[in-house]
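# Quick one, what's the 3D model for this:
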Amino acid sequence: MRNVVLLCLDSVRKDTFDAYARRLDRRIELSYEQCRAASSWSAPSYASMLTGDLAHDHGVCTHDKRVSSIDPSETFLAREAFEGHEAIGVSTNAFAGSAFGFDRFFDRFADVTESNRYPDALDPASLTAESDASGPSAYLEFLREAVRHDRPLESLANGAVGFLDTVSADAPVPKLFDDGARAVIKESKRSITTSREPLFLFTTFMEAHTPLQHIRGFDRSLHSASNGFTTYERSVWELMEATDDHESFLETRRELYDATVDYLDRTITPFLAWLETNTALETTVVITADHGENQGYPCEEGHVRHKSSLSEGLLHVPLAVVNPPDGYPEIEDGYVSHLELGDLLAAFAREEVVDLTRDRVVAEHVGMSAGPEPPERREYWDRLMRAAYEDGRKVVWDSLGNARAYGLDPARPCWQRRVEDDASVPPWAEEYFDEDAASAKRRLAEDGESEDAVDAAVQDRLEKLGYA
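Modelled structure (predicted):
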């Protein structure tokens, strides 16, 4: 038995990871070069990682973002390989957090946000959401509650850091704090040192997710953004409506994105060394992303962020391993899907070798993902989409009857070229789905009509991320 650690870098695409995660690259001993995410945004992607099922099966999608429909016995953590492992979760992603029921799958779970970097202490955002006080009265109420808390100093630190983070985000100075990466690592270390082994650790890092701006700690040589620049200035719909009109903005956005991955590389790499010296059992670390990010490139057909798309920028993600059991090659070139991620993690826990490569893989998303409504063509943006890969060719079809084919190049990660506008869906691909795209879309939309009620603190967090 060995410990298994899963580090999920939200929104990090394969090509940028290869270019800017150079320190991690020196530690990586196994890389799956052709890994594809099972979906194109967080909620369905994490559900697919847990269950090995596509979105139409597990039901987590735009229309129902909670994981309440998934029984813990249906996840890879319930497998025999993880019996005896203490399951720990530390997450900055709201959709992979307790607000949407994700904590149910773990023995211990901590949510980290910009105002809650010490998860066992008082969260000022949650307190404010539950209180009728405002202005100076709200601050006084927080101070009173903080000093009464079991962890008064950490509670006060949460308040101070949250306040300074908010102020610096809107000021013409570098934003003072990251989006939780250092806090996630700190909490992960604390959880590991107070847990029994073997253990499984799941973490998420949100730094590469929008909004992007210069943060203290970024390498200034990697981007040209001013201290006042933020990607929050322009909505996803504004950018996609006329991508060519925003090329300068998009180029600065891409530079900031590169700097973010470089920052994650520098922040996470020392944690790998810490794990080596602070765990009694052998520890295997798996690094991946829930999905990538569209950057408005021509090959992405002008798409930005992760809306209504199954582009290679979204689906081609890193899957890299540090300290795998003996018997694995350094490079795997065949297709691998996140649908098989549970098999890989279970094999590592058992210290076994498993071949995850497949000749064919598929992916799916249902609806446009969380976020603001489009100004027009809602049915189009909210459609269900499916993708099937085989022999360097990808076919993407949707619930509106469209089907396009793309040519891929294994030497060019995250790249695609449209080769056919009226493509045929391969018969083998249909076998992965027990109902057609239009029927699945109707069913999931009808089943998930109720609103996802979250508290004001979570709602504020989602709004900052562009999800509301």
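# Only C-alpha atoms from now on, for both contacts and neighbour counts.
Noted.
# Name the single longest helix found in the chain.
helix 247-278 (DSSP state H).
# which strands and helices sit next to that one?
For helix 247-278, the elements it packs on are helix 14-20, helix 22-27, helix 181-193, strand 283-288, judged by 3 or more C-alpha pairs under 8 Å, 6 or more residues apart in numbering; DSSP states H and E.
# 10 Å - rerun?
Secondary-structure packing of helix 247-278 (3 or more C-alpha pairs under 10 Å, 6 or more residues apart in numbering; DSSP states H and E): strand 3-9, helix 14-20, helix 22-27, helix 181-193, helix 236-241, strand 283-288, strand 294-295.
# so can I have CSV of those showing distance to residue 457 and mean neighbour count?
Formatted as CSV, the helices and strands packed on helix 247-278 follow (distance: least, C-alpha to C-alpha, whole Å; neighbours: other C-alpha atoms under 10 Å):
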stretch, distance to residue 457, mean neighbour count
strand 3-9, 23, 24
helix 14-20, 31, 20
helix 22-27, 34, 16
helix 181-193, 18, 19
helix 236-241, 23, 17
strand 283-288, 28, 24
strand 294-295, 28, 24
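# where exactly do the strands run in the stretch 101-250 of the chain?
108-111, 199-205 (DSSP state E, counting those that start in this stretch).
# Of these, which is nearest residue 43?
Among the strands of the stretch 101-250 of the chain, strand 199-205 comes nearest to residue 43, with 12.6 Å by C-alpha to C-alpha.
# Show me the helices in the stretch 101-250 of the chain, by range?
124-130, 136-148, 152-169, 181-193, 236-241, 247-278 (DSSP state H, counting those that start in this stretch).
# So which elements touch the fourth one?
Packed against helix 181-193 by the contact rule (3+ C-alpha pairs under 10 Å, 6+ apart) you find strand 86-91, strand 108-111, strand 199-205, helix 247-278.
# Give me the angle between it and strand 86-91.
170 degrees (axes from the mean of the first three to the mean of the last three C-alpha atoms, to 10 degrees).
# ditto for the last one
With the same axes, to 10 degrees as the criterion, the two stretches helix 247-278 and strand 86-91 enclose an angle of 150 degrees.
# got the buried residues for helix 247-278?
If you call a residue buried by 16 or more other C-alpha atoms under 10 Å, then helix 247-278 has these buried ones: 249-269, 272, 275.
# do the third one as well
Neighbour-count burial for helix 152-169, with 16+ other C-alpha under 10 Å as criterion, is recorded at 152, 154-159, 161-162, 165, 168-169.
# next up, for comparison:
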Amino acid sequence: MSRHNVLLVVADSLRARNTSALGYRRATTPFLDVFAEEATVYAQARSPSNWTVPSHVSMFTGHEAHEHGIDHTAELDAGHTIFEELAGAGYNTALFSDNPFLTDHESGLDAVFQTAVGSPEQYDSTYETNGSLGDWPNGFWYADRTLEWIDGRESEWAACVNLMDTHRPYEPLAEYDAWSDERSRELQESMGFKWHWEFLSGNLSLGFAGILEQIYDGAVRQADAIFEALIRGLDEQGVLDDTLVVFAGDHGEGFGEPAAIPEEPPAVSHRIGTHDAMYHVPLVVRAPGQRNGHRVTDLATLSRFPDAVRTIALDEEHADGPAFVPPSGRVVASQAPIGSAMREEAERICGDAAPFAKHARLVYRDRPGDEVQKRAAWGDDAHESIVRGRGGTAEDRDIDAAIIRDHFDSERYTNVDIATPLEGYTEFEDASDTQFAGALDDRLEALGYK
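As a prediction, this is how the structure comes out:
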């Protein structure tokens, strides 16, 4: 039996509808477009949740968000992830990311890996972002650290690289910032880190959210260039053809798209709501030695990442199957209500947190061609529609939320016992409360989680 390396590249907050690899009008992913010619493109892939922690736990463990229940109030117990399984099989494992929820949070996702590299205290000026909203390196720094870690390794390795370049605030370098202008950049800077509440409160017209999408597209273009640097580096080191490469977004992003459920807020940023922009993500997979690209329109889910690794990296398979397609033709996703710190912000800016503090539950079913059926519940209200391609919908109708809740075993997430509650947290308490201090707290606020 031959074994292969594993590279999981996650572009944080990257939604499917803004990638040219899936037909977007702007050339945001020129390298991914070429890479896809020798890879499998999943046109209808969905994330397990609409924000980082539950989505990554699902990718690492294979358990759905409503099963594992790890939001930010629990610590992941040891021994439940594919990366630990690989380490037990003799692999070297590593995580590279500027995302504090992955590298510094008490949920312990960094402990899954033998090596974890987070935000550096110092870095070369060549890695500076193109903006005034933060002091952290861009994703090229993490790509270079990843390639340094890989170079010369004699045993198999498995690495996860989480790129924050596509997460707000968007600060792409000038060479990738092809579609924004001074007005859009000034708008983002004037609103600061928590601009989602400005839109959700009605203080700013949702039309301005579309202006921010211009900068976001440049950030997507930058993430594409970082991915290219990683792939070129693997090729130069002579290990690309012996590596399973998975490129995906962990969740999507909203720019003011109206929700189908009247009681649901519009899609702005992420973390709140059921809009497909927050769940439909790009997923491109290149098996070791794969040369023939193909497009899969069957419904797929990131939760099958562990299965894909076992099938492709640990066995003799040289094509992905397609490994990310569930045999049932059904995919579920969910989001727990926002925590106390975000509720306080909502009350302060919007006057009432109740419209934003609800469960989101979604059930997708495969349909013929490039279509999926989507059933979504926002609290006690629910809707059904047919999603076509990158986001067109048809056959919309309201439905009974109980139809969706039947797919989830309980109101609380208690089905899979793989986590220990964190001492000092209350139910749904926000990750940016008193547990954090100093630079980490500032970084979480910069990302809009406080």
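# In CSV: the buried residues of helix 152-169 of the first structure, plus distance to residue 331 of the first structure.
Formatted as CSV, the buried residues of helix 152-169 of the first structure follow (distance: C-alpha to C-alpha, whole Å):
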residue, distance to residue 331 of the first structure
152, 49
154, 44
155, 46
156, 47
157, 44
158, 43
159, 46
161, 42
162, 42
165, 41
168, 43
169, 41
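# average gap between the helix or strand that contains residue 396 of the second structure and the first structure?
Element membership of residue 396 of the second structure, judged by DSSP states H and E, is strand 392-399. Its matched residues in the first structure lie on average 3.8 Å from strand 392-399 of the second structure after superposition (mean C-alpha distance after the TM-score superposition for the first structure).
# which is the next helix or strand following that strand?
From strand 392-399 of the second structure, the next helix or strand downstream (DSSP H and E) is helix 401-405.
# Now do that next one: which elements does it pack against?
Secondary-structure packing of helix 401-405 of the second structure (3+ C-alpha pairs under 10 Å, 6+ apart): strand 360-367, strand 371-378, strand 381-388.
# Please work out which residues outside that helix touch it.
Helix 401-405 of the second structure is touched from outside by 332, 361-363, 375-384, 408, 411, with contacts defined as C-alpha atoms under 10 Å, 6 or more residues apart in numbering.
# one more time with 6 Å, if that's ok
By C-alpha atoms under 6 Å, 6 or more residues apart in numbering, the surrounding residues in contact with helix 401-405 of the second structure are 377, 380-382.
# Residue 409 of the second structure maps to what in the first structure?
In the first structure, the residue matched to residue 409 of the second structure (TM-score structural alignment) is residue 434.
# got it, and residue 110 of the second structure?
When the first structure is aligned by TM-score structural alignment, residue 110 of the second structure is paired with residue 103.
# rewinding a little: okay, angle between the strand holding residue 396 of the second structure and strand 371-378 too, please.
Using the same axes, to 10 degrees: strand 392-399 of the second structure against strand 371-378 is 40 degrees.
# tell me what strand 392-399 of the second structure is packed against?
With contacts taken as 3 or more C-alpha pairs under 6 Å, 6 or more residues apart in numbering; DSSP states H and E, strand 392-399 of the second structure sits against strand 381-388.
# could you say what helices and strands the strand it packs on packs with?
strand 371-378, strand 392-399.
# Return the most buried member of the ones you listed.
Compared across these, strand 371-378 shows the largest average neighbour count, a mean of 24 (mean count of other C-alpha atoms under 10 Å).
# and it, what does it pack onto?
On a contact count with 3+ C-alpha pairs under 6 Å, 6+ apart, strand 371-378 of the second structure meets strand 360-367, strand 381-388.
# need those in a markdown table with mean neighbour count, can you?
A markdown table is the format used below for these (neighbours: other C-alpha atoms under 10 Å):
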| stretch | mean neighbour count |
| --- | --- |
| strand 360-367 | 22 |
| strand 381-388 | 21 |
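# Save those strands as TSV, and put in distance to residue 253 of the second structure too.
What follows is those, written out as TSV (distance: least, C-alpha to C-alpha, whole Å):
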stretch	distance to residue 253 of the second structure
strand 360-367	15
strand 381-388	17
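# Those strands: which one's closest to residue 277 of the second structure?
Taking those one by one with C-alpha to C-alpha, strand 381-388 is closest: 10.9 Å.
# Contacts for the closest one, please.
Contacts for strand 381-388 of the second structure (C-alpha under 6 Å, 6+ apart): 370-376, 393-399, 401.
# follow-up on the earlier one: export the helices of the stretch 101-250 of the first structure as CSV, with columns for distance to residue 332 of the first structure.
Output for the helices of the stretch 101-250 of the first structure, formatted as CSV (distance: least, C-alpha to C-alpha, whole Å):
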stretch, distance to residue 332 of the first structure
helix 124-130, 44
helix 136-148, 51
helix 152-169, 41
helix 181-193, 29
helix 236-241, 35
helix 247-278, 22
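# Looking at the ones you listed, spot the one closest to residue 22 of the first structure.
Nearest to residue 22 of the first structure, of all these, is helix 247-278, at 7.1 Å by C-alpha to C-alpha.
# between the helices and strands packed on helix 401-405 of the second structure, which gets nearest to residue 178 of the second structure?
If we rank these by C-alpha to C-alpha, the stretch that ends up nearest is strand 381-388, at 28.2 Å.
# Against residue 430 of the second structure, how distant is the counterpart of residue 311 of the first structure in the second structure?
If you follow residue 311 of the first structure across to the second structure using TM-score structural alignment, you land on residue 275. In this view, residue 275 of the second structure and residue 430 of the second structure are 22 Å apart by C-alpha to C-alpha, to the nearest Å.
# of these two, who's got more company?
residue 275 (27 against 22; other C-alpha atoms under 10 Å).
# List the contacts of that one.
Applying C-alpha under 6 Å, 6+ apart, no residues qualify as near residue 275 of the second structure.
# Try it again at 8 Å.
254, 257, 259-260, 266-267 (C-alpha atoms under 8 Å, 6 or more residues apart in numbering).
# Mind putting the residues you listed into CSV with distance to residue 426 of the second structure and secondary structure?
Output for the contacts of residue 275 of the second structure, formatted as CSV (distance: C-alpha to C-alpha, whole Å; DSSP: H, G, I helix; E, B strand; the rest coil):
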residue, distance to residue 426 of the second structure, secondary structure
254, 28, strand
257, 32, strand
259, 30, coil
260, 32, coil
266, 28, coil
267, 27, strand
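# Fine by me, thanks again.
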